[in-house]
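J.: What follows is a predicted protein model with its sequence.
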Amino acid sequence: MATKVIQAIYTDDDILMNAVKSVKEKKYHIEEIYTPFPVHGLDKAMGLPHTRLAITSFLYGVVGLTVAVVMMNFIMIEDWPQNIGGKPSFSYIQNMPAFVPIMFELTVFFAAHLMVITFYMRSKLWPFKKAENPDPRTTDDRFLMEISVNKKNYQEVTELIYKSGASEIKLKEN
């Protein structure tokens, strides 16, 4: 059985926020909302959970710091020790103040690059992926809310959407 969604188009972000709140009060499931710009508080109004990307960013930074320490210890102490500017070359701890910029840079490098890869994988943004935007006007000046419906609650949801200030309503099958 194919699922059906109602696509409600709004002309203002404040009207959209009020509509989201009224739809969530009635316990209907909002599939997705498409907006031309970020709407402050929309994630909270939709009831979306907090992201865990900050935790992964921290872990990626720890990986970068570990790689930096292991790399510098192997290259500068074990593999090819050199006397540069009179610094001792036999102990990592004695040389660590000179290595701090490298540790910082690799920490940031790993965190930034792995976060971009994680974001694209999590968002399912693959190279050459076709856009999933159901209405091109949502990239300009319209807001679209998709609500999943069935035969039983279609009429109720449609009435609720009209009362919330939608300018257009369409029924689509997924």
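T.: Yep, that arrived. Since the structure is predicted, the reported quantities are computational estimates derived from the model, not experimental observations. Numbers count the residues shown, from 1 in each chain.
J.: C-alpha only now, for contacts and for neighbours.
T.: Will do.
J.: and the longest helix for this protein?
T.: Longest helix of the chain, by residue count under DSSP state H: helix 92-123.
J.: so what secondary structure elements neighbour that one?
T.: Judged by 3 or more CA pairs under 8 Å, 6 or more residues apart in numbering; DSSP states H and E, the packing partners of helix 92-123 are helix 53-72.
J.: angle of the longest helix of the chain against helix 53-72?
T.: Relative orientation of helix 92-123 versus helix 53-72 (axes from the mean of the first three to the mean of the last three CA atoms, to 10 degrees): 140 degrees.
J.: for the very next helix or strand once past helix 92-123, packing partners?
T.: On the C-terminal side of helix 92-123, the closest following helix or strand by DSSP states H and E is strand 143-149. In terms of contacts (3+ CA pairs under 8 Å, 6+ apart), strand 143-149 is packed against strand 4-10, strand 30-34.
J.: Can you point out the buried residues in the shortest one?
T.: For strand 30-34, the buried set under the neighbour-count rule, 16 or more other CA atoms under 10 Å, comprises I30, I33, Y34.
J.: what's that strand in contact with?
T.: The contact list for strand 30-34 (CA atoms under 8 Å, 6 or more residues apart in numbering) reads V23, K24, M46, N133, T138, F143, L144, M145, E146, I147, S148.
J.: Use this one as the comparison:
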Amino acid sequence: MSSKVIHALYKDDDLLMQAVKQTREAKYHIEEVYTPFPVHGLDKAMGLAPTRLAITSFLYGCVGLTVAITMMNYIMIEDWPQDIGGKPSFSYIENMPAFVPIMFELTVFFAAHLMVITFFMRSKLWPFKQAENPDVRTTDDHFLMEVDTTGHNVEELSKFLSNTGAVEVSLIDKHN
């Protein structure tokens, strides 16, 4: 299945932000925006929902903390209790102050590593994946806004995008 989209190229991030706002006000659907660097506020201007990655990070930290507590209880209390520095190893609660650094480190370790994996999976960044960048100039100094043409007059949409400050507007047949 293929659909037609319009690629509008901009040379300035402030101009892009204004164009995104004008395009949304005109009720056109923005498929994607490609930028050479993160543009502050672009996600809000595009109307994207807030990310839920912070929730997953918290859950991964809880998993790490649980693994740390379970591991230390089994290793240091149940399996092979040792008298280290005169500290009794008969209960987890008595030894918990000594275990705090391990709990902290495993919480951070699990949150960080599982977040990287989650980010790559969510972004569909697999090893050896081909780049999906539609124009190589967006990796250097241009900004590209991809607008869906479904149900709209292509000439009118192209003229609208040119009036928003686009330096180049082109119709592209996008294959899904």
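T.: In hand now; what should we look at? The structure displayed is predicted, hence computed values, not measured ones.
J.: Tell me how they score on TM after superposing.
T.: Taking TM-score structural alignment, normalised by the length of structure 1 as the basis, the two superposed chains have a TM-score of 0.97; 174 aligned residues with a CA RMSD of 1.0 Å.
J.: returning to that earlier point: can you list the helices and strands packed on strand 143-149 of structure 1 in a markdown table and add distance to T51 of structure 1?
T.: Output for these, formatted as a markdown table (distance: least, CA to CA, whole Å):
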| stretch | distance to T51 of structure 1 |
| --- | --- |
| strand 4-10 | 26 |
| strand 30-34 | 17 |
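J.: quick check, nearest of the contacts of strand 30-34 of structure 1 to P97 of structure 1?
T.: When the contacts of strand 30-34 of structure 1 are compared for distance to P97 of structure 1 (CA to CA), M46 wins out at 48.4 Å.
J.: what's near enough to touch that closest one?
T.: When contacts are counted by CA under 8 Å, 6+ apart, M46 of structure 1 touches V20, K21, K24, I30.
J.: after superposition, how close is the strand or helix carrying the first one to structure 2?
T.: When elements are assigned from DSSP H and E, V20 of structure 1 belongs to helix 13-25. On superposition with structure 2, the average gap between helix 13-25 of structure 1 and its aligned counterparts reaches 0.6 Å (mean CA distance after the TM-score superposition for structure 1).
J.: before we move on, back to that, just the contacts of strand 30-34 of structure 1 now: which is nearest Q82 of structure 1?
T.: N133 (57.9 Å).
J.: Please report how far the residue nearest in space to the middle of structure 1 lies from K44 of structure 1.
T.: By CA atoms, centre = their mean, structure 1 has its centre lying nearest to F119, at 5.8 Å. Between F119 of structure 1 and K44 of structure 1 the distance is 20 Å, computed by CA to CA, to the nearest Å.
J.: go on, R142 of structure 1?
T.: 20 Å.
J.: Would you mind telling me which of the two has more residues around it?
T.: Using other CA atoms under 10 Å as the criterion, R142 of structure 1 and K44 rank with R142 on top: 20 against 11.
J.: Spatially nearest residue to that one, not counting backbone neighbours?
T.: T11 (5.2 Å; CA to CA, 6 or more residues apart in numbering).
J.: residues contacting that neighbour?
T.: T11 of structure 1 neighbours (CA under 8 Å, 6+ apart): D141, R142, F143, A166, S167.
J.: Which among these count as buried?
T.: R142, F143, A166.
J.: Among those, pick out the one closest to V108 of structure 1, please.
T.: Closest to V108 of structure 1, out of all of the buried ones among the contacts of T11 of structure 1 and judged by CA to CA, is F143, at 36.1 Å.
J.: looking at it, that closest one is touching L16, isn't it?
T.: Yes. Applying CA atoms under 8 Å, one finds F143 of structure 1 in contact with L16, separated by 7.2 Å.
J.: Just the buried positions in stretch 134-143 of structure 2, please.
T.: Buried residues in stretch 134-143 of structure 2 (16+ other CA under 10 Å): R137, T138, H142, F143.
J.: what sits against I147 of structure 1?
T.: The contact partners of I147 of structure 1, by CA under 8 Å, 6+ apart, come to V5, I6, Q7, Y28, H29, I30, E31, E32.
J.: Looking at these, which is nearest N73 of structure 1?
T.: E32 (49.3 Å).
J.: how close does the closest one sit to G47 of structure 1?
T.: In terms of CA to CA, E32 of structure 1 sits 12 Å off from G47 of structure 1.
J.: Need the residues touching each of these two.
T.: Contacts common to E32 of structure 1 and G47, judged by CA under 8 Å, 6+ apart, are absent.
J.: returning to what we had before: quickly list what's touching both of F143 and L16 of structure 1.
T.: Y10.
J.: Cheers, nothing more for now.
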